[in-house]
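> The amino acid sequence is not available; the structure is as follows:
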């Protein structure tokens, strides 16, 4: 009798264990190439992950590991779907700028769907600067040959890319003398750039349009800012002239840039897993609650399936590589 009861208890325990295992959600680690939990990289990845996890039945968490570790994870992961990445243009720019080796190139990973965009890249100056746009800044330098404008950028980043488009345009339209009156000051995170501006150590900084709104129109002259160049169109943005509106071009075309956020996998990712994420990401980007949450953060969903996203990001890489190769390197610009 005791043996029978013991057997029944063992069977029951095994059944409970099996049921628990069947109901356990798949654990997925979402890595990003940033170590910050306050910037667009984390906020977008976290928002996308929450909705994607609901669609996929995941137990998922964003891990801000930084670019170097993210690249290495994508290079070495076995591709079972336990780890994915969500990151912006620095995924390819780090290699194009030479910060990271070719082993981390797009060809050595699998491109997943595009899930979001941040159109808020901009350049800002103090409110009392003697120019209101980047074009006016070039005119100011032309009229004042002994003046210089110091621009805070992060080496090998989206900010450098946006600056190079402006520098190249100044060089083409105002010549080398005026272009040499522009000087890059190497800077790090956004808070550092802003402090450099307020301290008078730089004249223009790369920032986020919505991030500077708290300083636009304020009475404190020390903190007051204005946008002098927006990289892409933003609905409702006032007193924020875009590059295109100012006539800033590259290769004869108006220059525009938003940060594009894509899902990235290890090179040997399971095909069925990647296909399921494509389907789920499409649903997420159509979800009205997701759209609302993204809008509150001043970002937007921007779905492209994996095939279209791959073509898009490869073409964007080609265009941005042409821009980088047309301009001096960062060391020259900081002289």
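Nice, I can see it. As the structure is a prediction and not an experimental result, all values here were calculated from the model. Numbers count the residues shown, from 1 in each chain.
> use CA for all of it now, contacts and neighbours both
Will do.
> Verify the assumption that residue 321 is located in a helix.
Yes - assessed with DSSP: H, G, I helix; E, B strand; the rest coil, residue 321 lies in a helix.
> out of everything not next to it in sequence, what's closest to it?
residue 96 (6.5 Å; CA to CA, 6 or more residues apart in numbering).
> all helices of the stretch 101-250 of the chain, in order?
For the stretch 101-250 of the chain, the helices defined by DSSP state H, counting those that start in this stretch cover 134-143, 158-179, 190-198, 209-212, 243-246.
> give the contact list for residue 135.
Counting by CA atoms under 8 Å, 6 or more residues apart in numbering, residue 135 makes contact with residue 246.
> In addition, the following structure is provided for comparison:
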């Protein structure tokens, strides 16, 4: 081939490349994807939700997705290093709450990463007391604090476990400034540690969950391990989608009795505080927009089909698909609401 002919062929190829629509050139997920999660456990709700969503997404796209339980710090590092889509992340509200509470290793996810779609809600976050406790309701707890009684609440500090406690302190502060100091955190680790704090009379109230603590709520009051729910933080909109049979002996109607608006934990603007533990994707800040759209579109098709929703509900999750743009706006709003609650409490403590 002469030099002139080679030049013409190359030029025509360049023109054809330049005229190719951008959408056709957008990146796609590779054939093998690592989905890191912000949990070290393969037996918890994060792994369970991630596995169900990953399986459905992989089938829809015809790729392999492996769920890797590495914990939050390692997950953020892994997704922060990979803009190609080879590594993506799934976690829940702890992703931004950790930053709001100043936990080590947590950045502002809205600045450091790209937010993907929401996929599911675990509506089980709850607060409990011993059966036979003098505190029958959250209102009893708040009134005790208002009257000068110290109420000890066992939590795991710095995130999902603490946000309801912060809301109770905020409600106490609104009812009577200074009374929030009478709600005292008993900082523990695992759920079993929180349970033990209640049984050993080291705490009056504990953070727990429907899944972990319903079995103790079934016990008779004579049993030293018997508990009762006083507050389920999930929004009534989320709980109303839970299976009617609920979990164990706790039906959906029972759950709604422990949630807003029947249980009131006020915010400054007069609304009731609620907290839905939501699972969502997190991407590298520079991940290609084509991959973001590919995942959004694939999940939209998956949720339209309905099979994943049925699987999620069987496992006591609420289907909760929002594409990336909607998810970003929704999660930012939650972040701003909870940020204000935490800031108001800190400002009150600082002024003492």
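Everything's here; your move. Everything quoted here is computed from the prediction, not taken from an experiment.
> The equivalent of the residue nearest to residue 321 of the first structure over in the second structure and residue 230 of the second structure: what is the separation?
Counting by TM-score structural alignment, residue 96 of the first structure corresponds to residue 100 in the second structure. Per CA to CA, to the nearest Å, residue 100 of the second structure is found 26 Å from residue 230 of the second structure.
> just the strands in the stretch 1-150 of the first structure please.
Using DSSP state E, counting those that start in this stretch, the strands of the stretch 1-150 of the first structure run over residues 26-32, 58-64, 83-87, 109-118, 121-126, 149-153.
> Which one, of those strands, ends up nearest to residue 216 of the first structure?
Closest of those to residue 216 of the first structure is strand 121-126, at 9.2 Å (criterion: CA to CA).
> In the second structure, point out the residues matching the closest one.
Using TM-score structural alignment, strand 121-126 of the first structure lines up with residues 125-130 of the second structure.
> I figured residue 257 of the second structure was touching residue 263, is that so?
Yes - judged on CA atoms under 8 Å, residue 257 of the second structure makes contact with residue 263 at a distance of 7.3 Å.
> element containing residue 309 of the second structure, please.
Using DSSP states H and E, residue 309 of the second structure falls within helix 307-314.
> In the first structure, what range does that helix match?
On the first structure, the counterpart of helix 307-314 of the second structure by TM-score structural alignment is residues 289-296.
> superposed on the second structure, where does that stretch end up, distance-wise?
When the second structure is overlaid, stretch 289-296 of the first structure sits 1.5 Å from its aligned residues on average, using mean CA distance after the TM-score superposition for the first structure.
> who touches that stretch?
By CA under 8 Å, 6+ apart, the surrounding residues in contact with stretch 289-296 of the first structure are 44, 47-48, 51, 284-285, 300-301.
> Same question for stretch 79-88 of the first structure.
Outside stretch 79-88 of the first structure, the residues touching it (CA under 8 Å, 6+ apart) are 26-33, 41, 45, 70, 74, 77, 259-270, 273.
> ok, for residue 258 of the first structure, nearest residue in space, not its chain neighbours?
residue 119 (4.4 Å).
> That neighbour: neighbouring residues, count only.
Applying other CA atoms under 10 Å, we find 22 residues neighbouring residue 119 of the first structure.
> That one reaches residue 256, doesn't it?
No - in this structure, residue 119 of the first structure is not within contact of residue 256 by CA under 8 Å, at 9.3 Å.
> Which neighbours do these two have in common?
Counting by CA under 8 Å, 6+ apart, the shared contacts of residue 119 of the first structure and residue 256 are 231-232.
> mind checking what residue 295 of the second structure lines up with in the first structure?
Using TM-score structural alignment, residue 295 of the second structure lines up with residue 277 in the first structure.
> how far out from the middle of the chain is the helix or strand where that match lies?
Per DSSP H and E: residue 277 of the first structure is located in helix 271-286. In this view, helix 271-286 of the first structure has its centroid 21 Å away from the chain centroid, taken as CA atoms, centre = their mean, to the nearest Å.
> Residue 252 of the first structure and residue 172 of the first structure, how far apart?
11 Å.
> The two: which is more packed in?
For residue 252 of the first structure versus residue 172, the count of surrounding residues by other CA under 10 Å is larger for residue 172: 13 against 9.
> Map that one across to the second structure for me.
In the second structure, residue 172 of the first structure lines up with residue 174, judged by TM-score structural alignment.
> what's around the residue nearest to its match when sequence neighbours are not counted, how many residues?
Computed as CA to CA, 6+ apart, the closest residue to residue 174 of the second structure that is not its neighbour in sequence is residue 268, at 7.2 Å. By other CA under 10 Å, the residues close to residue 268 of the second structure number 14.
> how far away is residue 268 of the second structure from residue 172 of the second structure?
Remark: distance between residue 268 of the second structure and residue 172 of the second structure (CA to CA) = 11 Å.
> what touches both of the two?
With the criterion set as CA under 8 Å, 6+ apart, the contacts of residue 268 of the second structure and residue 172 do not overlap.
> Tell me which residue of the first structure matches up with residue 42 of the second structure.
Under TM-score structural alignment, residue 42 of the second structure pairs with residue 37 in the first structure.
> What is the burial count for its match?
Neighbours of residue 37 of the first structure using other CA under 10 Å come to 13.
> Please apply the same query to residue 331 of the first structure.
Residue 331 of the first structure has 10 neighbouring residues, counting by other CA under 10 Å.
> Could you do residue 36 of the second structure as well?
Residue 36 of the second structure has 28 neighbours, counted by other CA under 10 Å.
> still on that earlier bit, just give the number of residues close to the match of residue 295 of the second structure.
For residue 277 of the first structure, the neighbour count with other CA under 10 Å is 22.
> In contact with it, which residues are there?
Contact analysis of residue 277 of the first structure by CA under 8 Å, 6+ apart lists 52, 56.
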